[in-house]
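>>> Structure, please.
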Amino acid sequence: MHLDSSLIITTREERDYIMHDKILLDTDLDNDYAIIKAKILYHLSKPIDNTLLIGIDPGKRIGISILYMHEEIDSRVVTSIKALIDLITLLTENIDVRKTIVKIGSGDLRLAMKIALEIDYRLNDIDIELVDEHGTTSSITDASSRRRGVRDRLSARAIAYRRGKNFRTYILS
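Presented below is the predicted three-dimensional model:
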């Protein structure tokens, strides 16, 4: 990814005095870390493919990997579907995207479908895929990475990079 290193961060009051095409307001930095990072990445690069890709490893601890413009901008763990949906809503409402894709591991198909249906109900224009998550945890070989939380986030990243099937095909079968 080619980055143009000139970005000006300023206040709303001073914006009109600055002749530059890449300006970020300081109030844009009052948000979630992933949103801030996405906005900076968007302004510093030439956004050819500003796709938001979210990988989800469902379970008691829900691992999440957030990729924007092919870069992982954040990974985290939440403990409820509500917190997951709130995060996805926040991201989609505040990040400039051409397309949003959510990939959910299907190890626990009932839980994966519950998450997919909730996302589909609450949010529009999101491609939702279910992904075979077989081997996502066993591929983590580093002992420190096998800790809870870290393992969930790394599994979510592996899920994000795998090819999935539209979740609706599971409803019809």
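>>> drop to CA atoms for contacts and neighbour counts, all remaining ones
OK.
>>> Contacts made by stretch 8-17 with the rest, please.
Contact partners of stretch 8-17, identified using C-alpha atoms under 8 Å, 6 or more residues apart in numbering, comprise 20, 22, 23, 24, 25, 26, 27.
>>> Nearest to residue 38 among the residues you listed?
residue 24 (11.7 Å; C-alpha to C-alpha).
>>> was I right about that closest one contacting residue 7?
Yes - at 7.2 Å, residue 24 counts as touching residue 7 under the criterion of C-alpha atoms under 8 Å.
>>> here's the other one to compare against:
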Amino acid sequence: MKLSFDSILPEEILNYSDHLILTTREEAPKTYEKLLLHEDILELHPIVIRGMMMQKLNLDFEEEILILGVDPGQRIGLSIFYYGVEIGSSFHSSIEELVSYIIGVFGGLRAKRKILKIGNGNMKIAQQIATMLNLKFCSSFELEFVDEHKTSLKIKNFNQRGKRDMLSAKYISQREGFRQSILPLSITG
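Coordinates of the predicted model:
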């Protein structure tokens, strides 16, 4: 996750002065005032872990919003913002893979509002993403189709490993579009 950390012994936990400790349940002190995370969170996706750390640390963020920007196309770019901070980006080669990834993020992170912003450059793929997510995700979210005009940089040899697609998704996540609330089919029938 590219985070700096200190490695300490279990008996040093009580005197440790930083804010967050990751330890096993067996080595955790019985009473402890600071924040503890246990090793079972390591089974989650790194993006979800990063978001959970932000929740636990209760940093001075403006609003509890989770925004995912999607650049639909042959390679699908994704950018994830939580509390206004980009916590991850990736690219996906299939709609199914992307939707599964989005469900893991939406389901793993708590937020007052969960917003999916999809660029309108390829509406066929954009609609497929929205439809599949509505069928597979059992909770409500907000959906926006946004104008993705001028989000793709035209730089020669820039799209190694989907970098251009992820950057386009980042720009898309910051744009406004027509917003609609999507209720899960389990509620709407």
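>>> ok, back up a step: between the contacts of stretch 8-17 of structure 1, which is nearest residue 129 of structure 1?
Within these, proximity to residue 129 of structure 1 (C-alpha to C-alpha) peaks at residue 24, which comes in at 33.2 Å.
>>> And the helices in structure 2?
46-57, 95-108, 123-136, 163-173, 185-188 (DSSP state H).
>>> Comparing the ones you listed, which comes out most buried?
helix 163-173 (a mean of 25; mean count of other C-alpha atoms under 10 Å).
>>> what helices or strands is it leaning on?
strand 65-71, strand 76-82, strand 85-92, strand 113-119 (3 or more C-alpha pairs under 8 Å, 6 or more residues apart in numbering; DSSP states H and E).
>>> For the ones you listed, give me JSON lines that also has mean neighbour count and distance to residue 133 of structure 2.
Output for these, formatted as JSON lines (neighbours: other C-alpha atoms under 10 Å; distance: least, C-alpha to C-alpha, whole Å):
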{"stretch": "strand 65-71", "mean neighbour count": "27", "distance to residue 133 of structure 2": "13"}
{"stretch": "strand 76-82", "mean neighbour count": "25", "distance to residue 133 of structure 2": "14"}
{"stretch": "strand 85-92", "mean neighbour count": "18", "distance to residue 133 of structure 2": "15"}
{"stretch": "strand 113-119", "mean neighbour count": "24", "distance to residue 133 of structure 2": "10"}
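>>> Redo the ones you listed as JSON lines? Include distance to residue 54 of structure 2.
Putting those into JSON lines (distance: least, C-alpha to C-alpha, whole Å) gives the following:
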{"stretch": "strand 65-71", "distance to residue 54 of structure 2": "12"}
{"stretch": "strand 76-82", "distance to residue 54 of structure 2": "9"}
{"stretch": "strand 85-92", "distance to residue 54 of structure 2": "10"}
{"stretch": "strand 113-119", "distance to residue 54 of structure 2": "16"}
